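Participant: My questions concern the predicted model and sequence given below.
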Amino acid sequence: MLELQHIAVQKNGTPILMQVDLRIAAQEIHSILGRNGTGKTTLAYSLMGLPDYALNAGDILWEGRSITNLSVAERAKLGITLAWQEPARFEGLSVAEYLHLGQQGKKAAFSPAQCLDQVGLDPTAYLARTVDATLSGGERKRIELAAVLAMQPRLAILDEPDSGIDALSLDFIKGVIRTLVREGASILLITHHEEVAAMADRASVLCAGRILKTGLPEEATRLFRNHCQPCRHVNEPEEELIHYV
C-alpha cells in the first residue's frame, strides 16, 4: 500500500532522515521503534505531507503512484491520517462535533458514542464536553484516537499513541488499533515502548535517521534493547540522537 524509496529530509541544513526505505502492506500493523531524536516524528510528518517536512530526496508511493508532491489535504483524501504525539487542539468544539468532522461525506461505521466507548470514555460524560484545557492530556489523546477511528482511514499514522497514557488506557488504545485493522486500515505505529511495538506484524528500528532493521517485532525489539544507546550527536534540535554500537 505504502512504499518509501530512499527518502531523505533535512531541517535547517541538518540531515534528519537518510535513505529510508520502508514498505507497509494492506491491513498491516508496522511499528517504528526508536528513541527520542532518531527522526520518528519527522518521518510521520513527512508521510503526512506537512510543508516544513518536504523530502530532499526519494519518493513516497501510494498503491504504486507517487504522492511526494501532494498536499496534506490531498493525502487525507486518499485515506491517510495522522494522530499527533501532542494532540491537536480544536478549542470551542464539542467532543461530538470534533468526532463528526472526519465523518463528513462518509457512511460512518461507528457513531461518535461508539468511538468514545472504544477508547474507554463514557459518551454520556464526554460527548457534550468542549475540547479545551479542561481535558487532560490523556483524555485528549484518547479523544483524538476516537477521531481517527471515526475517520475510517486507509492508513493511520500513530505518533507515540502510548505517550503519557496509563496501563488501562493503553489496553483501550491497543483495542482501537485492532479495530482499525479489522475495518481495513493499515497502521504505522511509532513508539519507543517495546510492549506497544510487540503488537505489530512487522517492526523497524530507526536510528540516526536510518532504518537499521526490519523484521519480526521480537527481532527488532531485541536489537533496540541491546544496541540503541544515547550519544552526543545532534539529529533534531535539542534532542539526542541514538548511536548503533
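Facilitator: Done, it's in.
Participant: drop to CA atoms for contacts and neighbour counts, all remaining ones
Facilitator: OK.
Participant: the helices in the chain, which residues?
Facilitator: Remark: helices assigned in the chain by DSSP state H are 40-48, 72-78, 95-101, 112-118, 123-126, 137-151, 167-182, 194-197, 217-227.
Participant: between the ones you listed, which one is nearest to Pro15?
Facilitator: Proximity to Pro15 (Cα to Cα) singles out helix 40-48 among the helices of the chain, at 10.8 Å.
Participant: and Ala57, how many neighbours does it have?
Facilitator: Ala57 has 16 neighbours, counted by other Cα atoms under 10 Å.
Participant: returning to what we had before: want to throw the helices of the chain into CSV with distance to Ile211 and mean neighbour count?
Facilitator: Listed next are the helices of the chain as CSV, based on distance: least, Cα to Cα, whole Å; neighbours: other Cα atoms under 10 Å:
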stretch, distance to Ile211, mean neighbour count
helix 40-48, 11, 22
helix 72-78, 24, 15
helix 95-101, 35, 20
helix 112-118, 33, 21
helix 123-126, 40, 13
helix 137-151, 27, 24
helix 167-182, 23, 17
helix 194-197, 15, 19
helix 217-227, 11, 17
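Participant: Make JSON lines out of those and add distance to Leu61.
Facilitator: Listed next are these as JSON lines, based on distance: least, Cα to Cα, whole Å:
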{"stretch": "helix 40-48", "distance to Leu61": "10"}
{"stretch": "helix 72-78", "distance to Leu61": "11"}
{"stretch": "helix 95-101", "distance to Leu61": "27"}
{"stretch": "helix 112-118", "distance to Leu61": "30"}
{"stretch": "helix 123-126", "distance to Leu61": "38"}
{"stretch": "helix 137-151", "distance to Leu61": "22"}
{"stretch": "helix 167-182", "distance to Leu61": "21"}
{"stretch": "helix 194-197", "distance to Leu61": "24"}
{"stretch": "helix 217-227", "distance to Leu61": "24"}
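Participant: before we go on, here's another structure to hold up against the first:
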Amino acid sequence: MEKDKYVREMKRYFLDADTGERAGREILEHLEDKQEYYVQMGFSEAQAEKKAMEDLGNPEILGRKLNRCHPPGLDIQTLWTILFTGFLTFLLHWVFIEHDLYFEKIPGAIERFLGLCGLYGFGIFFSVFEIWMGTQELYSIRTKEGTVMLWNSTYICGIGIGIAAQSWEEWMMLAAAGGLLALAVRTVVMKRQWSFANRYLFREGVLSKDTSYRGKAVFPGEHRPKAVFYYEQQEDTLKEGSPVVVGRVEGRRLIIQPESS
C-alpha cells in the first residue's frame, strides 16, 4: 500500500532505528485514521489514502523534522553497561583486595587518586575516540534486548576502582562517581555525534578530487571540503566533480554514494 511506502521513506531519516520504528507506527496509525475520515466523507479508498498522505506532506521533510525532535538520551544500554561494570568492580575488589590475592594495597591516598585519574583519562580518551570513529560496537555484548556497549571509560575505570579501593566504603564512593562520570561523558559525546550525523545524513555534495576510498567533497554552505569515504565499490573510482550524497554516517566518517544511485 502507498501509505506503507510513505512510512518507510519517512523512517529513512531517523538516525535511531528504534525511534524511527516507534514514529513509523504512530504515523501509520495517523494515516489510517485520516484515510477512514476521508472515506466517510465520500472519497474512494485510493483517493482517501492519497489525500491523507498529502495532508502530512513530503515524507523526507517530515522524517527530518521528527528526527530532530528525538535526540539521543540515556538509554537502557548505558545503564546495563554501568551495572555490568559495577558488578565487575565488586568481584575485583572482593577477590584481589579483601582477600589480599596477587595485589598489595596501594599505600597512599594521593597515589591512588593519581592512578585513578590516569585510568579515567585513558578510558575516556578511547571512549570518545571510538564514538568519533563509529567503532564502539566492536567492544560489545549482544543480548536479546540489543547491544550493551562496554565502552572503555566504564570498563577501564571499573578495573581501577576494583583494585584501588581500600575499603567497601571507598569502593561505593568511587563506583558511584565513576558511573555518574560515564553517564555524563556518554550523554555529551553521543548528543554531539547525533547533531553531526543529523547535519550531514543524506546531504548532497560534489567531489573535489578523484575518490576510490577516501576523498573530499564540497557541501553547500561549508567553508572548506569535508573528508568523505566510499566503501561500497572500492574497485570503482568516482571522478572529481561527481555529485554524491551522504548515505550514512559512522562516527565522524561521512560515507558517500553516487547521487544517481
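Facilitator: Sure thing, it's come through. All values derive from a computational prediction rather than experimental measurement.
Participant: Could you get me the TM-score between them?
Facilitator: Between these two chains, after superposing, the TM-score reads 0.22 (TM-score structural alignment, normalised by the length of structure 1); 93 aligned residues with a Cα RMSD of 5.9 Å.
Participant: Give the buried residues for stretch 168-183 of structure 2.
Facilitator: By 16 or more other Cα atoms under 10 Å, the buried positions in stretch 168-183 of structure 2 come out as Trp171, Met172, Leu174, Ala175, Gly178, Gly179, Leu181, Ala182, Leu183.
Participant: after the helix ranked longest in structure 2, next one along is what?
Facilitator: The longest helix of structure 2 (DSSP H) is helix 168-200. Note on helix 168-200 of structure 2: by DSSP states H and E, the next helix or strand toward the C-terminus is strand 204-207.
Participant: Could you list every helix and strand that that following strand packs against?
Facilitator: strand 214-218, strand 243-250 (3 or more Cα pairs under 8 Å, 6 or more residues apart in numbering; DSSP states H and E).
Participant: and the nearest residue to Gly58 of structure 1 once chain neighbours are set aside, what does it touch?
Facilitator: Once flanking residues are discounted, Gly58 of structure 1 sits nearest to Ile7: 4.0 Å by Cα to Cα, 6 or more residues apart in numbering. By Cα atoms under 8 Å, 6 or more residues apart in numbering, Ile7 of structure 1 lies in contact with Leu17, Met18, Gln19, Val20, Asp21, Leu55, Asn56, Ala57, Gly58, Asp59, Ile60.
Participant: Mind jotting down where the helices sit in structure 2?
Facilitator: Counting by DSSP H, structure 2 has helices at residues 2-11, 17-40, 45-56, 59-68, 76-92, 109-133, 152-164, 168-200.
Participant: Tell me which residues are up against the first one.
Facilitator: Outside of helix 2-11 of structure 2, the residues within contact range by Cα under 8 Å, 6+ apart are 17, 20-21, 23-24, 27-28, 31, 49-50, 53, 59-60, 62-63.
Participant: What residues of that helix count as buried?
Facilitator: Within helix 2-11 of structure 2, the residues scored as buried using 16+ other Cα under 10 Å are Lys3, Tyr6, Val7, Arg8, Glu9, Met10, Lys11.
Participant: Same check on the second one?
Facilitator: Neighbour counts using 16+ other Cα under 10 Å place 19-20, 23-24, 27-28, 31-32, 34-36, 38-39 of helix 17-40 of structure 2 among the buried residues.
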